[in-house]
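S.K.: What follows is a predicted protein model with its sequence.
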Amino acid sequence: MLKIGITGGIGSGKSIVSEILRLYNIPVFDADTEAKKLNDRSPVIREKLIACFGKEVYDENGKLNRKRFAEIIFKNPDYLRKANSIIHPEVAKAFSLWAEQRNQYPIVAIEAALLFEADFQEYVDKVIAVYSPEALRIVRILSRDNTQESEVRKRMEGQLPEDDKRRRADFIVYNDPSHSLLQQISDIFARLCPPGAF
């Protein structure tokens, strides 16, 4: 089984690339979505987050109070690192189990904005970085989310710089009007896979 990591900055188009892979019958594990589920359901994460940040990070229904949690961890880089050190290993375990359960597929993928920051590259064979120019990413996010440009830039600053992602990736997919996503993905998998596998 070939395991592929998909990463890129906010607004780069990771989800579009993931959807194209799904059209080719490649299962994709969405790390951000799964992390949210685990934050609510994992007793390991719950116990450690409460020990570090207090009971108020969970609401009366036993679900993570995301607003309160964000207020705590984004004010202090050390708190953010601590929270990630609790959550990311559990997401990695969930991905490994998920992949094992799909061993009938020749290729699986994980989409993760923080793939390198979380060391998820250790669990995959190849990494695809999705790249879009910053100005285009900002336009996309502003049209998608109800937010301000200053907030978008703050979120961008909290991620690994795009140049670092591109340098560390095995392949780069350019998501802008002058490049075809389908053609780029087809070319990548033609290089990675034997004929007929993709």
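M.R.: Perfect, thanks for sending it. Numbers count the residues shown, from 1 in each chain.
S.K.: switch to C-alpha atoms for all contacts and neighbour counts from now on
M.R.: Fine.
S.K.: Met1 and Tyr105 touch, don't they?
M.R.: Yes. Counting by C-alpha atoms under 8 Å, Met1 does reach Tyr105; the two are 6.9 Å apart.
S.K.: What lies in contact with the helix ranked longest in the chain?
M.R.: Looking across the chain with DSSP state H, the single longest helix is helix 77-100. Contacts with helix 77-100, where a contact means C-alpha atoms under 8 Å, 6 or more residues apart in numbering, come from 29, 31, 34-35, 38-39, 45, 48-49, 72-74, 108, 110, 118, 120, 123.
S.K.: Just the ones in strands from the residues you listed, please.
M.R.: Phe29, Val108, Ile110 (DSSP state E).
S.K.: Most neighbours out of the residues you listed, which is it?
M.R.: Ile110 (26 neighbours; other C-alpha atoms under 10 Å).
S.K.: which secondary structure element contains the residue lying closest to Gly5 once chain neighbours are set aside?
M.R.: Spatial nearest neighbour of Gly5, excluding adjacent residues (C-alpha to C-alpha, 6 or more residues apart in numbering): Val127 at 4.5 Å. Per DSSP states H and E, Val127 falls inside strand 126-131.
S.K.: Check the offset of whatever helix or strand comes next after that strand from the chain's centre.
M.R.: Following strand 126-131 in sequence order, the next helix or strand is helix 134-144 (DSSP H and E). Taking C-alpha atoms, centre = their mean, to the nearest Å, the mean C-alpha location of helix 134-144 is offset from the chain mean by 18 Å.
S.K.: ok, second structure coming up, stack it against the first:
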Amino acid sequence: MLIIGITGGIGVGKTVVCRMFQLLGVPVYDSDARAKWVMHHNSTLKEELIASFGPETYNEQGQLDRVYLGKLAFNNPERLSQLNALVHPHVGSDFKQWSDANAAAPYLIKEAAIMYESEVWRQMNRVITVYAPLEVRIKRLLQRDPHRTEADIKGIVAKQLSEEEKIARADHVVYNNDKQLVILQVLALHQQFLSLSSSLG
């Protein structure tokens, strides 16, 4: 099975690129959305999270308290590593089930913001990095997320792998900079991946 990874920093437009591939009939796995789903619905993971982070991890209705977990983990590298070590194997199992269910497709796409940081890129046949200049990303994010400030956005960007590093490590780059048409880049990649899939047999 040919699996293509899509990554990029916050605000670059990964979701837009993924939607274009979906419109072309390509199944897309959204790692962040599925991680949230697994954390809400996988009883084993729930027990592991409660054991590691306390009963406050879930509220009385059994819903994940993301604010509580975020305060504990996201500014504490050790706790964040602990959280990732618990969640990633379950998300990996979920992806395996999903990919098996979509095995008839010529290729699959897995979107992950931390493709390189989590070593997920090693499981991909090719990796696409979506790129947009920082000033464009800030403008988009301020419109999309009114609760964020420019300082908030720059803080998030500073914690992510640099765009230069992502581009250097990628097999393909989609430029979503409001200057080049994204759809033409996606169509060209789609044809490449269909040919690659055919050659793999």
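M.R.: Happy to help now that I have it. Keep in mind that this is a model prediction, so the values were computed, not measured.
S.K.: What does the TM-score come to for these two?
M.R.: Remark: TM-score between the superposed chains equals 0.93 [TM-score structural alignment, normalised by the length of structure 1]; 197 aligned residues with a C-alpha RMSD of 1.7 Å.
S.K.: returning to what we had before: average offset of the strand holding Val127 of structure 1 relative to structure 2?
M.R.: Here strand 126-131 of structure 1, set against structure 2 after superposition, deviates by a mean of 0.5 Å using mean C-alpha distance after the TM-score superposition for structure 1.
S.K.: Okay, angle between that strand and strand 107-111 too, please.
M.R.: Put simply, strand 126-131 of structure 1 runs at 40 degrees to strand 107-111, going by axes from the mean of the first three to the mean of the last three C-alpha atoms, to 10 degrees.
S.K.: tell me the angle of strand 126-131 of structure 1 relative to helix 134-144?
M.R.: Calculated by the same axes, to 10 degrees, strand 126-131 of structure 1 forms an angle of 80 degrees with helix 134-144.
S.K.: Strand 126-131 of structure 1 packs against which elements?
M.R.: The contact analysis (3 or more C-alpha pairs under 8 Å, 6 or more residues apart in numbering; DSSP states H and E) places strand 126-131 of structure 1 against strand 2-7, helix 162-168, strand 171-174.
S.K.: Comparing these, which comes out most buried?
M.R.: Ranked by mean neighbour count, those are led by strand 2-7 with a mean of 22 (mean count of other C-alpha atoms under 10 Å).
S.K.: That strand vs structure 2, average distance?
M.R.: Once fitted to structure 2, strand 2-7 of structure 1 is off its aligned match by 0.9 Å on average (mean C-alpha distance after the TM-score superposition for structure 1).
S.K.: Could you list the buried residues of the following helix or strand past that strand?
M.R.: For strand 2-7 of structure 1, the succeeding helix or strand toward the C-terminus, using DSSP H and E, is helix 14-23. For helix 14-23 of structure 1, burial by neighbour count (16 or more other C-alpha atoms under 10 Å) applies to Lys14, Ser15, Val17, Ser18, Leu21.
S.K.: Make TSV from those and add distance to Phe95 of structure 1 to it.
M.R.: Listed next are these as TSV, based on distance: C-alpha to C-alpha, whole Å:
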residue	distance to Phe95 of structure 1
Lys14	17
Ser15	17
Val17	19
Ser18	15
Leu21	17
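S.K.: of all these, which comes closest to Val173 of structure 1?
M.R.: Comparing the buried residues of helix 14-23 of structure 1 against Val173 of structure 1 with C-alpha to C-alpha places Val17 closest, at 8.7 Å.
S.K.: isn't that closest one right next to Leu181, touching?
M.R.: Yes. In this structure, Val17 of structure 1 is within contact of Leu181 by C-alpha under 8 Å, at 7.4 Å.
S.K.: Show the contacting residues for the residue nearest to the spatial centre of structure 1.
M.R.: Centroid check for structure 1 by C-alpha atoms, centre = their mean gives Ala112 as the closest residue, at 1.4 Å. Each residue near Ala112 of structure 1 by C-alpha under 8 Å, 6+ apart is listed here: Gly5, Ile6, Thr7, Gly8, Asp30, Ala31, Asp32.
S.K.: For the longest helix of structure 1, give me the average deviation versus structure 2.
M.R.: Looks like 1.2 Å for helix 77-100 of structure 1 (mean C-alpha distance after the TM-score superposition for structure 1).
S.K.: Show me which positions of that helix end up buried.
M.R.: Going by 16+ other C-alpha under 10 Å, helix 77-100 of structure 1 has these buried residues: Lys82, Ala83, Ile86, Ile87, His88, Glu90, Val91, Ala92, Ala94, Phe95, Ala99.
S.K.: Check the burial of the closest residue to Ser12 of structure 1 other than its chain neighbours by counting its neighbours.
M.R.: The spatial neighbour of Ser12 of structure 1 that comes closest, neighbours along the chain excluded (C-alpha to C-alpha, 6+ apart), is Ser132 at 5.1 Å. By other C-alpha under 10 Å, 21 other residues sit near Ser132 of structure 1.
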